[in-house]
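Engineer: Sequence first, predicted model second:
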Amino acid sequence: MFCLVGFILFGILGIFSATHRELAKEAGSCVFRRVTFRPCIVTFREKFKGMILSKLINRTPLLARIFNKYFELLSWIFILLSILSIIWVGNSVWNYYAYGSCNGLNASGFCVFDPTGKNNQISAIGEECFAEAPKESGLSLKDVDLSLFPHTNVGAKNEIVFIGCYSCDYTREAYPIINNLLDKYSVDYVFIHFPVKTETNYLTAYGYCVQKEDEGKLRLFNDLIFSSEKSAIANSSFTDGIIQSLGLDVEEIRKCTESEEIKDRVFEMLEETKQTSIYGTPTIFINGEAFVGPKPERVYKRALNK
């Protein structure tokens, strides 16, 4: 087993040193002999063991004696730790590819591939934007009546329910990624504006009335809202300009948003959204699976039926 230890050690050190590359070759030859049920070359074993003992004996004779006595056992321990480390790194790489986090879906612990944690950033409900999501808790569409919300492409083989806030940076980061998927795949799409910032509360009614007036205009309305400055969309006069640019009657949309029927519907939609146990935006359900925070496009694509 010492030859495998040597192969790993000198293989790494050989990247930086020609001397260690030669030792790595000897160790590799030794590994090959062992896997083909032949004894390792004794000279390499003694050379490898001697290199370590020479360092230890001048500093800690007791440690040198222990190392010499338990050399084979220590070699096995090193190999076991190396294998476990490789498995752990491999699992982290897979998690990052599949979920955008080394720690798994919606997990916000440190990830060397995403040190800033940007793939899990959210705006908390009733809070300002912040970088670390709280613990995930039972996100589900099970008890939600989606028929209350505007749909596009009803009956498609995929379903995306996007819960976001027009003025949240993290929703704004995820929106174009989801938009790109809508252009590529067959998707029954529901966008739910869940206002984290109070200055955009009025936009929920605007979006609903746009859909009611012209079903094909809601996505265009969302595109224009998300591409506008956050400070601008806090002003209803600016939004009226967007309504006008869509070819809709501003006065009719205003009347719609101010009606008691629509106010009741908006309240009902917001209360229904809370049934998902949402704790921050964006929260995106793709075919029932919840994704919290803006993920790389590849993560969302894996949840789609191609």
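Structural biologist: Received it, and whenever you're ready, just let me know what you need. Just so it is clear, the structure is predicted and the values come from calculations on it, not from any experiment.

Engineer: From now on I want contacts and neighbour counts done on CA atoms only, so please keep to that.
Structural biologist: Will do.

Engineer: which residues of the stretch 101-250 of the chain fall in strands?
Structural biologist: Counting by DSSP state E, counting those that start in this stretch, the stretch 101-250 of the chain has strands at residues 122-124, 129-130, 151-152, 158-164, 187-193.

Engineer: Now distance to residue 12 and mean neighbour count too, for those, in JSON lines please.
Structural biologist: Shown next, in JSON lines, are the strands of the stretch 101-250 of the chain (distance: least, Cα to Cα, whole Å; neighbours: other Cα atoms under 10 Å):
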{"stretch": "strand 122-124", "distance to residue 12": "40", "mean neighbour count": "25"}
{"stretch": "strand 129-130", "distance to residue 12": "40", "mean neighbour count": "15"}
{"stretch": "strand 151-152", "distance to residue 12": "55", "mean neighbour count": "18"}
{"stretch": "strand 158-164", "distance to residue 12": "46", "mean neighbour count": "23"}
{"stretch": "strand 187-193", "distance to residue 12": "48", "mean neighbour count": "22"}
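
Engineer: how about these in a markdown table, adding distance to residue 306?
Structural biologist: Formatted as a markdown table, those follow (distance: least, Cα to Cα, whole Å):
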| stretch | distance to residue 306 |
| --- | --- |
| strand 122-124 | 28 |
| strand 129-130 | 34 |
| strand 151-152 | 18 |
| strand 158-164 | 9 |
| strand 187-193 | 10 |
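
Engineer: Please compare the first structure with the one that follows:
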Amino acid sequence: MDLSGKNLAVLAIIFVLGFAAGYAVNYGSKEKIEKSSLSEIEEKVVNFVNTNLLKPGIEAKIVNVSEEDGFYVFDLEFSKDGNTLGYDSVYVTKDGKYLFIGKFDLSGEVENEKAEKLIDVENEPWKGDPNAKITIVEFSSYDCPFCAKFALETLPKILQNFSVKVVFKDFPIHGEVKAHEAANCAGEQGKYWEYHDVLFQRQEEWRKNESKLLEYAKELGLNVSEFEICLNSDKYREEVLKDKEEGIKLGVRGTPTFFVNGKVVEGAKPYEEFEKILKELEEK
């Protein structure tokens, strides 16, 4: 692993369903693990994660194994009652002794160009100027009150005062995948952003009663029958979870997280902070 200059990185625990301080986990004696095969390490990883890191009822399974910077990388799928909640990756040293989740650059510098290339914005909902030289990609959760604050208060000011293209990426935090699917179903009928705003405006309502998702479709004048068929088909579930997986790989740890021309901006910053960032980019 390259530990020099801007590539210096630290591995830290980041759970799909919560966060913890960074540390490495020694989950077995060195003598035993040195003799372990990869398949035995896989078994130890799954047992450790399920027993020690997840809430009751949530299970992890390995969906892919690869190597990166001298580590084994185990891609995990998290599920509850047969429903996929999300994905994350754990890193294990080649001797099988230490387990980590997540990787951070300690230099404080963001590889903007790399982030821009990694983010897939094709066929994603967007608004603003399609030819703008500034693109804001937001990883957001409809269940997140800070995301609602950005969507309803800060975003309108940005769009009013700057030429930007804003792209929305799904990052459900608490299992509210259905709300994200519903927005995509509304998008089929040309009402993505209207439905997006309603979900944020009435968070408390649909959190308690998911049937409200159909009511919102009716209120917005959608063909409710077509909307319901779309929603019940789970046709957008894979797409929603793919967005989240992409965010995790980019280092997204919570919502909202923004990539402004590739530069990471975390949290619901006040408009004034976005104004400063956007003015600097306009002057370049």
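Structural biologist: Ah, there it is. This structure is a prediction, so every number in the text was calculated from the model and none was measured.

Engineer: looking at the strands of the stretch 101-250 of the first structure, which is closest to residue 207 of the first structure?
Structural biologist: Counting by Cα to Cα, residue 207 of the first structure lies closest to strand 187-193 out of the strands of the stretch 101-250 of the first structure; the figure is 8.3 Å.

Engineer: List the contacts of the aligned partner of residue 236 of the second structure in the first structure.
Structural biologist: In the first structure, the residue matched to residue 236 of the second structure (TM-score structural alignment) is residue 262. For residue 262 of the first structure, the contact set (Cα atoms under 8 Å, 6 or more residues apart in numbering) comprises 205, 256.

Engineer: starting at the chain centroid, how far to the helix or strand containing residue 262 of the first structure?
Structural biologist: Element membership of residue 262 of the first structure, judged by DSSP states H and E, is helix 260-273. Using Cα atoms, centre = their mean, to the nearest Å, the distance from the centre of helix 260-273 of the first structure to the centre of the chain it belongs to is 31 Å.

Engineer: Could you give me the buried positions within it?
Structural biologist: By neighbour count on 16 or more other Cα atoms under 10 Å, the buried set for helix 260-273 of the first structure is 262, 263, 265, 266, 269, 272, 273.

Engineer: so can I have CSV of the residues you listed showing distance to residue 22 of the first structure?
Structural biologist: Converted to CSV, these look like this (distance: Cα to Cα, whole Å):
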residue, distance to residue 22 of the first structure
262, 78
263, 77
265, 75
266, 73
269, 69
272, 68
273, 64
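
Engineer: ok, those residues vs residue 148 of the first structure, which is closest?
Structural biologist: Checking the buried residues of helix 260-273 of the first structure one by one against residue 148 of the first structure (Cα to Cα), the nearest turns out to be residue 269, at 6.5 Å.

Engineer: Quick check: chain neighbours aside, which residue is closest to the closest one?
Structural biologist: Leaving aside its chain neighbours, residue 269 of the first structure sits nearest to residue 148 (6.5 Å; criterion: Cα to Cα, 6 or more residues apart in numbering).

Engineer: Look up how far residue 235 of the first structure lies from that neighbour.
Structural biologist: 27 Å (Cα to Cα, to the nearest Å).

Engineer: on that earlier part again, closest to residue 290 of the first structure out of the strands of the stretch 101-250 of the first structure?
Structural biologist: The closest of those to residue 290 of the first structure is strand 158-164. By Cα to Cα, the value is 9.3 Å.

Engineer: Specify the angle between the closest one and strand 187-193 in degrees.
Structural biologist: With axes from the mean of the first three to the mean of the last three Cα atoms, to 10 degrees applied, the angle from strand 158-164 of the first structure to strand 187-193 works out at 10 degrees.

Engineer: Report how many residues lie close to the corresponding residue of the second structure for residue 237 of the first structure.
Structural biologist: Matched by TM-score structural alignment, residue 237 of the first structure corresponds to residue 211 in the second structure. Neighbourhood size, residue 211 of the second structure [other Cα atoms under 10 Å]: 11.
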